[in-house]
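Test case, fold it:
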Amino acid sequence: MPEFRTLDDGNFAGKRVLLRVDLNVPVKDGKVTDATRIERVVPTIRELSEDGAKVILLAHFGRPKGEPDPSFSLRPIAPAVEKVLGRRVGFAGDCVGEAARKAVEAMSDGDVLLLENTRFHKGEEKNDPDFARALAENGDIYINDAFSAAHRAHASTEGLAHLLPAFAGRAMQDELEALEKGLGKPAKPVVAIVGGAKVSTKIDLLTNLTHKVDALVIGGGMANTFLAARGTDVGKSLCEHDLAGTAKQIMIEAAEAGCAVILPSDAVVAKEFKAGAASKTVAIDQVPADAMILDVGPKTVEVVNQWIDRA
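Presented below is the predicted three-dimensional model:
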């Protein structure tokens, strides 16, 4: 893996640090219900703040389609970050322009500021150079600590890295070092577990993994696409049916490379996706037409555990 710079390689005191984090956390009735992602990035925030940096948090939340939408505002997230961090976290009503500039100018060394949702601007997901430059105007240094969003070449995850001195945060460093341990020169057998909703965002990743690992466990919504490509009826489940051909090709390449593809053999299904919905466990070829797959079943868990125990 190519060398990358970490917090150990920079001097951040007195600098405006644009820190990209993943704060796309579950929220109900305006309250964060799971702070795990916040907890993952707090060590980097705290270290930079204690070093005297002006810590400016960049993040996205949901899919607001490139324009401001109050239901996707990061404002309710600031108190949750503040609670985990144990110190005040300011908030600016935009991530660029006058609102962001004034909020950054008002910061003292060690302060933490959360800017509004980067996806409130179309330039974010388009990785627009002008939008990236507008973000960069408020920073001296760029640090990426959002590993879970790093596969997307957006302005705040990729464009900024070309405009400012760039470093990996502690969470990003941990993930990259784990990848090197698992894919650089690993002890065999190697098992990769990949989840998420979409195959379309991970085609290259999945293809590359089939040539590097001994078993590829596919879960989450993307497992449904592979199951459907194999001819299994997945009912109303989240599924990219138009990518059946791609899924088939990945399975063919895996077989040729000697990589076992592990898909669910049983599943927990329900007729609606909501808390408390009635559910049942069925064999994967017995999914009702009016139901959706929401989790793997115990037999699948057992198979995955057996592979993990061997790894």
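
From now on I want contacts and neighbour counts done on CA atoms only, so please keep to that.
Noted.

Let me know the helix or strand that Ile193 is in.
Element membership for Ile193, per DSSP states H and E: strand 191-194.

Would you mark the buried spots in that strand?
For strand 191-194, burial by neighbour count (16 or more other C-alpha atoms under 10 Å) applies to 191-192, 194.

And the residues you listed, which is closest to Lys102?
Relative to Lys102, the closest of the buried residues of strand 191-194 is Val194; by C-alpha to C-alpha it sits at 41.7 Å.

where's that closest one relative to Ala155, distance?
Going from Val194 to Ala155 by C-alpha to C-alpha, to the nearest Å gives 25 Å.

Which strands and helices lie in contact with whichever helix or strand comes after the strand holding Ile193?
Sequence order places helix 203-209 as the next helix or strand after strand 191-194, per DSSP H and E. Using 3 or more C-alpha pairs under 8 Å, 6 or more residues apart in numbering; DSSP states H and E, the elements in contact with helix 203-209 are helix 244-257.

on that earlier part again, which member of the buried residues of strand 191-194 is positioned nearest Arg46?
The closest of these to Arg46 turns out to be Val194 (C-alpha to C-alpha; 30.1 Å).

I'd guessed the closest one sits against Gly221; true?
No: Val194 lies out of contact with Gly221 (C-alpha atoms under 8 Å); the separation is 10.4 Å.

So what's the residue count around Gly97?
13 (other C-alpha atoms under 10 Å).

What residues of stretch 63-76 count as buried?
So for stretch 63-76, counting by 16+ other C-alpha under 10 Å, buried means 64, 66, 68, 72-76.

Quick one: the strands in the protein, in order.
Taking DSSP state E, the strands of the chain run over residues 16-20, 27-28, 31-32, 54-58, 90-92, 112-115, 141-144, 166-168, 191-194, 215-218, 260-262, 266-270, 279-283, 292-296.

For the comparison step, fold the sequence that follows:
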Amino acid sequence: MASDPGRRGPLDGVPLLGARHITAGERWIFSAGFNVDPALTSTGRIDSELADLRRLAESGARVAVLSHQGSHRDNSATALDHAAAHLTRRLGRPVRYVPENASDAAVRTAEALAPGEIAVFGNTRHHAGEERNDPDLARRFALLGDRVAVGGFSKAHRAHASNTGVLRLLPGHAAESLVTEVRFLAPWAGRNDGLSSAAVLGGRKPEKTLVGLVHAMRSYDLVVPGGVVLNTVLRALGHQVGASDLGSRPDACLDAVRKVLDTPAKARLHVPRTVWTAPTDGGRITGAARPTAVADGVPADHAVVDFDLEPWAAESLAGADRAVLAGTPSRYLDGQVRSSDAVLSALSRSSGRTLLLGGDTVAELPWAGPVSTGGGSALELLATGTCAVLDALHDNARAGTGGHGPADDDVMDGVST
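Presented below is the predicted three-dimensional model:
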């Protein structure tokens, strides 16, 4: 079924921050997605919020920024002082860093912000309840302001306390970064039988399988799995994968792949004949990679680190009218570049549209074309036409969660993906 250009768009009816008049002294929570490492390897997820933060500050708003970096589950959550320092440099005004975010002291700090002042509060993922969308934690976050601007498209697919949770309590508006990404993704969204399409899915995150692979097999002409997605596909097909990385949700991903393989699909699935395997210890490569026939299986003490792209798949990628690359196909930063380089070479020969998705993908691979810092959120939007934050903003608008200003009725019309 071809996409319907007349269907309702994901932002229809959602109040936009850019359309709202800001009054000096208003208290705003800005829900961002500053999932950027302290070395600031790639700052796109911070820089995408600069225009709205600058407008809020110049209009005299008092802004409490809530964001995350890393995860509570694996103790990788760090302080966000580097984000505050980067904002200070880019905005040309002091941006405070407040290590706490849900304490009484944090609330008092937010209440004491001066008009035009911005403060980045502590990493929301220091709390176990953030990723569980704990309502009590959301209530604590909501005390930091009177209304919410939701940016952070990279986490728009996650129903967390600092984005969808606070939207149950305070009036919400879509920040420009969210609106821009949704509109930008329109050319790659939906199924269009008049265009040949391809999806390359890699990396480690389970949504590349649970959302990306499941959707792509129904909507694209070619799907090339890499990374954990490939390892899971090989396992589902009955091949031995040794010590290969199967991600954080191996059972759920394996079930999803088996269902995909048992269901008629539009896409042709690329399964390589040869993978490259290396001895590993705790996920670390400890020896040289070697070619291994998939049919022979991966030795128990080895892991798949790369694969050979079949020539027919390279030609299909080069001829695609639109293509999406979400997740690095190989262990690229460990020097395993065969499949990634082959995919990028093929895509560079294409005259169609190619898009790279995800912060890690964009940071790791040499690509000068269009990119989106949203990985899982972009996949979910392309797959379903919506995501958790958009659903929450729609619910918020329908519920009339208080605080409508003079321009709050200005909404996005006619944005269709």
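
And the buried residues of strand 191-194 of the first structure, which is closest to Asp109 of the first structure?
Closest to Asp109 of the first structure, out of all of those and judged by C-alpha to C-alpha, is Val194, at 39.9 Å.

so who does the closest one touch?
The contact partners of Val194 of the first structure, taken as C-alpha atoms under 8 Å, 6 or more residues apart in numbering, are 216-220.

ok, so of the residues you listed, who is nearest Val32 of the first structure?
Distance ranking of these against Val32 of the first structure, using C-alpha to C-alpha, places Gly220 first at 22.3 Å.

which one is Gly297 of the first structure nearest to, not counting chain neighbours?
Ala267 (4.3 Å; C-alpha to C-alpha, 6 or more residues apart in numbering).

so the one you found makes contact with Ala291?
No: using C-alpha under 8 Å, Ala267 of the first structure makes no contact with Ala291, being 11.1 Å away.

And those two? Which one has more around it.
Neighbour totals were compared for Ala267 of the first structure and Ala291, and Ala267 leads with 24 against 18 (other C-alpha under 10 Å).

Could you pull up the residues touching that one?
Per C-alpha under 8 Å, 6+ apart, neighbours of Ala267 of the first structure: 281-284, 293-298, 300.

Top of those by number of neighbours, please.
Result: Ile293 is most packed of the contacts of Ala267 of the first structure (other C-alpha under 10 Å), 31 neighbours.

That one and Met222 of the first structure: what is the separation?
Applying C-alpha to C-alpha to Ile293 of the first structure and Met222 of the first structure gives a distance of 11 Å.

And for Asn305 of the first structure?
20 Å.

Of the two, give the one with the bigger neighbour count.
Met222 (21 against 12).

For Ala103 of the first structure, see how far away Gly123 of the first structure is.
Gly123 of the first structure is 21 Å from Ala103 of the first structure, by C-alpha to C-alpha.

now Lys28 of the first structure
Applying C-alpha to C-alpha to Lys28 of the first structure and Ala103 of the first structure gives a distance of 28 Å.

For these two, indicate the residue with more neighbours.
Each of Lys28 of the first structure and Ala103 has its neighbours counted (other C-alpha under 10 Å); Ala103 has more, 20 against 8.

My guess is Ala149 of the second structure contacts Ala19. True?
No: at 11.9 Å, Ala149 of the second structure does not count as touching Ala19 under the criterion of C-alpha under 8 Å.

how close does the residue mapped onto Leu143 of the second structure from the first structure get to Ala267 of the first structure?
Matched by TM-score structural alignment, Leu143 of the second structure corresponds to Glu137 in the first structure. Using C-alpha to C-alpha, Glu137 of the first structure is found at 49 Å from Ala267 of the first structure.

And for Ser156 of the first structure?
Remark: distance between Ser156 of the first structure and Ala267 of the first structure (C-alpha to C-alpha) = 37 Å.

again with Arg101 of the first structure
Relative to Ala267 of the first structure, Arg101 of the first structure is positioned 50 Å away (C-alpha to C-alpha).

Let's verify Leu356 of the second structure: helix, strand, or coil?
Secondary structure assignment for Leu356 of the second structure (DSSP: H, G, I helix; E, B strand; the rest coil): strand.

Measure how buried it is and give me the count.
24.

Check Lys212 of the first structure too.
Residues lying near Lys212 of the first structure (other C-alpha under 10 Å) number 20.

Spatially nearest residue to Ala161 of the first structure, not counting backbone neighbours?
Tyr142 (6.5 Å).

same question, Thr210 of the first structure
Ala254 (4.9 Å).

list the contacts for that neighbour?
Under the criterion of C-alpha under 8 Å, 6+ apart, the neighbours of Ala254 of the first structure are 207, 210-211, 260-261.

Find the pair from these with maximum spatial separation.
Greatest spacing in these, by C-alpha to C-alpha: Thr207 and Ala260 (12.8 Å).

circling back: for Gly90 of the first structure, see how far away the residue nearest to Ala161 of the first structure is.
In terms of C-alpha to C-alpha, Tyr142 of the first structure sits 19 Å off from Gly90 of the first structure.

Many thanks, I have nothing further to ask.
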